[in-house]
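A.B. asks: the sequence isn't on hand, but the structure is:
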């Protein structure tokens, strides 16, 4: 019998006993030499640990190999340390600060008199390869606070001394070494630098203030990416190339949709074509939600501070709100969200349980202060429009209404070509409002809905549960789309709120003639209209479907002899409901086609003398090399049918079936 035995449960369900001081490396080696060779770390009850760490207690153990998805974060973490070592070998005296893992990679911030440039990256990469080939083991020590400060101060690492001071008393100060180089780090790490591999690349340099504070010194940040295999790295770099080609800011200029300027940071200047796209999208959503019983409203942009205090937004968000004070000393704020205004509309007039669910929707313009460095085209702005709605319902209606919201959201995404969707349920956080009984009911109903979503969407819809990630006022669903090049975008949401209606004293009269507080479902399908347009543009690389395209057809002439006919063609297309322009310039047709293709016009109709005589057109589709000749009447009818929005097309088909 072992003196300090602990029971470890393996993934296959088997249970074995080990001494508490047995390391993960010893356990892997005891299973097989081949497993030890592949091992990079281990997990105990889901917590990833260094392979050299003793298990210490009983639990469920997993040996993590390099091809395990969890190893990817370790690869990136280790690559960051190797990059820092490479920089200090190449440029002694450079101070290292922080170097975390981020999505798809890592970065490290450096303090150096001469900032790094992109030309330095290949030199650093070459040194990193050399360090990785040394295959130095990662080792961990725990230092006292005084020792850590003294060592880093002696090395001239002032930023590290400051970081040591910031670590709470009683927390271990871990020092990880790789050969002679070491750094302050929480860990964990893989066994040795050689396990990083060669699937990494340094991407760019940027300025970054120490601790994100503009009052602090400017550092140089070097970004990198690292993957388990070269194939994964190549796929990621290809995705970045595609993303650059699809950048909605560039395409927005080429398509003449919108622009930004410093006079109004984070706000969109919509051009005629862009505004037409915007309005087409809004009209589509408006039709979809009206068909589901939503009533559209419009709440004020400017509301007094007292209302935001009641809602709780002043305490939590006032630093991100645009605030103004009038001469009579009243403080107002531009609304950052639509919820409080909708509660006021609900409260206006007595409501009965028979009125529920009551569905209030608004294309609400909201304003939020985003740091200037975070602004990014349509994707991150300070002024945007939410396709916001709030469903006031009873507790018993949460399940049914959540399912209706889900069906509507997924149907809308399908209409825009998004089939691959992740629906995530986030449950109660530690700090929350409302009784546990109420949370139990809400979460139970939302788990039921999630099961239905998973069953109905097999093959396309993925579901997940994020325990503890819900809002303080209730659980929520988050809808994440995967675009054509594999990127994920969180857009829609459905949040259950037990809190806000009660804070404002909203109530309805129940069956027993008693006052009762309604539950409020916060629903957004596109999220930000502006951001969704940016996602759409990038998803289809500007090749918008005909029904959504702000300019659907350009009628271009080969010769001036066809000008009158081209004008006639354009008019017939307009009469059929299409958005049309003519190009009668005295330019070669290939030049015209190339120019309009760059502007992502879906259809170019080419007309010459023969087409005018025969009442035909040559149709060139965006991205196609060949032209298709068609009779004018047939072409107009075909394009008019194609330009019908998908929801209206379904109505047409339903009417045909009835007829």
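C.D. replies: Yep, that arrived. Just so it is clear, the model here is predicted, and its values are computed rather than measured.
A.B. asks: every contact and neighbour count from this point should use C-alpha atoms.
C.D. replies: Will do.
A.B. asks: contact partners for the residue most central in space within the chain?
C.D. replies: The residue lying closest to the centre of the chain (CA atoms, centre = their mean) is residue 489, at 3.6 Å. Going by CA atoms under 8 Å, 6 or more residues apart in numbering, residue 489 touches 480, 481, 482, 483, 535.
A.B. asks: confirm it sits in a helix?
C.D. replies: No. Judged by DSSP: H, G, I helix; E, B strand; the rest coil, residue 489 forms no part of a helix; its state is strand.
A.B. asks: from residue 527, how far out is it?
C.D. replies: Residue 489 sits 11 Å away from residue 527, going by CA to CA, to the nearest Å.
A.B. asks: now residue 624
C.D. replies: The value you get for residue 624 to residue 527, if CA to CA is used, is 34 Å.
A.B. asks: more crowded one of these two?
C.D. replies: The residue with more neighbours, out of residue 624 and residue 527, is residue 527; 19 against 11, by other CA atoms under 10 Å.
A.B. asks: and that one, which helix or strand is it part of?
C.D. replies: Residue 527 is part of strand 519-528 when elements are defined by DSSP states H and E.
A.B. asks: next up, a second structure to put side by side with the first:
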């Protein structure tokens, strides 16, 4: 039996072996930190027996699959602890999620955060008991009976809804058994660093018509020090919450009259417009033509595109003259109509249409979150129409553009290649061709990437760009999707050099994704301290007293004449208070003006970057500032906020 490991090396064994035994054979150290295994892309328990040639990865907490197994086990430990404390509680679902886990429960007794110490204490007991997690399978009828006997109605419903040929598996740890596909850790003893985070409401199966359950969130780590680091980052994340900063800086607001539909305020519009001005410059330089397509189009278009079959539950509709129209959830069908507007030749390819289109997608109210999860947003789309032999070159061109934008905004990123989902359009041959086209382009550029099996769009595989913020969180923003399906659905053609008609390949591509979401990510990444070129207010003029208002007004007028976004604070407040207010607004530059400055005809500069920058000539300051803005220079902050106080 030949086992190929993820580093490309291989091991051969005369007989079958468990994953944990193979891990021990590789290294005792690896076996000690192993959480699960992955055989030919499928995650399994460490006790799983390998009996044939395969590719094997030993997953640790450093791997996503390992973390999922670790935290999924923690959710079972929490459920067991809750059942010990309150036996009448009914269990629903308890998966691992990014940064932790949750469990949905149905309890007549309200469970609140005040109960967390008792639950955590019971979880620690369960960990110390070193309970082995044992997997077993049952036929459907036996599985249903077992859960009925245990008085677990939600588990019964889950089993009843499984496909007829589904494997129905359970995990047992001591006196606790739960319906679960796994994988899990081998024992509860490995889960030592746990923190329960919050309680929320969640409808059973996400359906607002169903009962509201109690959702308990938590997280867990292999080391207490790592948990402490995470909690520290979480506190920092609260300070950086874009909803809090957005309110302080007057960027955006939400209203009860339109949940999930953000309102951009004057400062927020400046930020968005400056960001998109840069976006347009980059796209014009890279050969894109900007278009705008209607927000609402006839249902027949969405049926042809396939969106109606795959996405209708997320679309808003309206009847006009007895015909159904749909508010667009995506921009692509509109771009296709622009392409079809006239005959096309191979000489025009690649055709690159860019559109900052307003799209609407229905999200459940419980999923809405500031600018990060909304129902209406601007998508910075581009749709490209190319010949088959242009795929590699064009994908490379797009990756370079995305890299330029992310580097300018100082975001690191990772790349993920998502392959064919179960719910897809088109032939396997087309999917294979498209996927290989993306792979070869990335490999030609020497870019590392991970495969995300089955997470492509329904019409084609895609490359996702995950930007990493200063807290180490990843956000999926940029995307490149190859599409052979929509050109076929809409019968797109171009005349080739041979005089015959050919079908183009379509590329769907975004840099920011949702512009609103990207602004939220950018806000949290820099804690609202935007680079000067993006800052809504670039300079705040602060007269020490009303005696210097006239001089301050002249300074303000000169700044504005130079195209600098400047404001003056003429309130009868002490200068220290005015400085603190400007700092709260994250203004890059403050000009302190008093008798000395007026007599010398200059300014005293205090910046977010260096603190007190001393006395400067106004014209020289304006000249330097214009260079900083025009060249979009990202100055580094070299003075701490504490030092400034």
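C.D. replies: Cool, the structure landed. Computed from a predicted model, the values in this text were never measured in an experiment.
A.B. asks: need the TM-score between these chains.
C.D. replies: With the length set by TM-score structural alignment, normalised by the length of structure 2, the two chains reach a TM-score of 0.91; 633 aligned residues with a CA RMSD of 2.7 Å.
A.B. asks: related to what we said a few turns ago, just give me the match in structure 2 for the residue nearest to the centre of structure 1.
C.D. replies: Taking TM-score structural alignment, the alignment pairs residue 489 of structure 1 with residue 475 from structure 2.
A.B. asks: show me how far stretch 137-154 of structure 1 is from its chain's centre.
C.D. replies: Remark: stretch 137-154 of structure 1 is offset 38 Å from the chain centroid, using CA atoms, centre = their mean, to the nearest Å.
A.B. asks: and for stretch 84-100 of structure 2?
C.D. replies: 25 Å.
A.B. asks: who's in contact with it?
C.D. replies: 68-69, 71-72, 75-76, 79, 82-83, 101-108, 119, 151-155, 204, 217-220.
A.B. asks: report the aligned residue range of structure 1 for it.
C.D. replies: Going by TM-score structural alignment: stretch 84-100 of structure 2 matches residues 89-105.
A.B. asks: what do you get for stretch 501-517 of structure 2?
C.D. replies: Going by TM-score structural alignment, stretch 501-517 of structure 2 sits over residues 515-531 in structure 1.
A.B. asks: buried sites along the matching stretch?
C.D. replies: Buried residues in stretch 515-531 of structure 1, counting neighbours by 16 or more other CA atoms under 10 Å, are found at 516-531.
A.B. asks: measure that stretch end to end?
C.D. replies: End-to-end distance (CA to CA), stretch 515-531 of structure 1: 40 Å.
A.B. asks: ok, and what's touching it?
C.D. replies: 278, 282, 339, 378-380, 384-395, 398, 405, 409, 491-498, 500-502, 505-510, 532.
A.B. asks: in a helix, residue 361 of structure 1, correct?
C.D. replies: No. In this structure, residue 361 of structure 1 is strand, not part of a helix, as judged by three-state DSSP.
A.B. asks: which residues touch it?
C.D. replies: So residue 361 of structure 1 contacts 294, 295, 296, 297, 387, 388, 389, 390 (CA under 8 Å, 6+ apart).
A.B. asks: now residue 280 of structure 1
C.D. replies: Applying CA under 8 Å, 6+ apart, the residues near residue 280 of structure 1 are residue 548.
A.B. asks: cool, residue 493 of structure 1 as well?
C.D. replies: By CA under 8 Å, 6+ apart, residue 493 of structure 1 lies in contact with 476, 477, 478, 479, 522, 523, 524, 525, 527.
A.B. asks: do the same with residue 14 of structure 2
C.D. replies: Contacts of residue 14 of structure 2 by CA under 8 Å, 6+ apart are residue 1.
A.B. asks: likewise for the one 3 residues further on?
C.D. replies: Each residue near residue 17 of structure 2 by CA under 8 Å, 6+ apart is listed here: 49, 50, 51.
A.B. asks: same thing but at 6 Å, please
C.D. replies: 49, 50 (CA atoms under 6 Å, 6 or more residues apart in numbering).
A.B. asks: circling back: just the buried residues out of the contacts of stretch 84-100 of structure 2, in ChimeraX syntax.
C.D. replies: A single ChimeraX command selects the buried members of these (16+ other CA under 10 Å):
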select :68,69,71,72,75,76,79,82,83,101,102,103,104,105,106,119,152,153,154,155,204,217,218,219,220
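A.B. asks: can you tell me which of the contacts of stretch 84-100 of structure 2 are in helices?
C.D. replies: Among the contacts of stretch 84-100 of structure 2, DSSP state H puts 68-69, 71-72, 75-76, 79, 82-83, 119, 153-155 in helices.
A.B. asks: in JSON lines: these, plus distance to residue 602 of structure 2.
C.D. replies: Formatted as JSON lines, those follow (distance: CA to CA, whole Å):
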{"residue": "68", "distance to residue 602 of structure 2": "60"}
{"residue": "69", "distance to residue 602 of structure 2": "64"}
{"residue": "71", "distance to residue 602 of structure 2": "61"}
{"residue": "72", "distance to residue 602 of structure 2": "63"}
{"residue": "75", "distance to residue 602 of structure 2": "64"}
{"residue": "76", "distance to residue 602 of structure 2": "67"}
{"residue": "79", "distance to residue 602 of structure 2": "68"}
{"residue": "82", "distance to residue 602 of structure 2": "68"}
{"residue": "83", "distance to residue 602 of structure 2": "72"}
{"residue": "119", "distance to residue 602 of structure 2": "64"}
{"residue": "153", "distance to residue 602 of structure 2": "77"}
{"residue": "154", "distance to residue 602 of structure 2": "73"}
{"residue": "155", "distance to residue 602 of structure 2": "74"}
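A.B. asks: of those, closest to residue 427 of structure 2?
C.D. replies: residue 68 (32.7 Å; CA to CA).
A.B. asks: what residue of structure 1 matches up with that closest one?
C.D. replies: Match for residue 68 of structure 2 (TM-score structural alignment): residue 73.
A.B. asks: distance check, that match against residue 132 of structure 1.
C.D. replies: In terms of CA to CA, residue 73 of structure 1 sits 17 Å off from residue 132 of structure 1.
A.B. asks: and if you look at residue 211 of structure 1?
C.D. replies: For residue 211 of structure 1 relative to residue 132 of structure 1 (CA to CA), the value is 29 Å.
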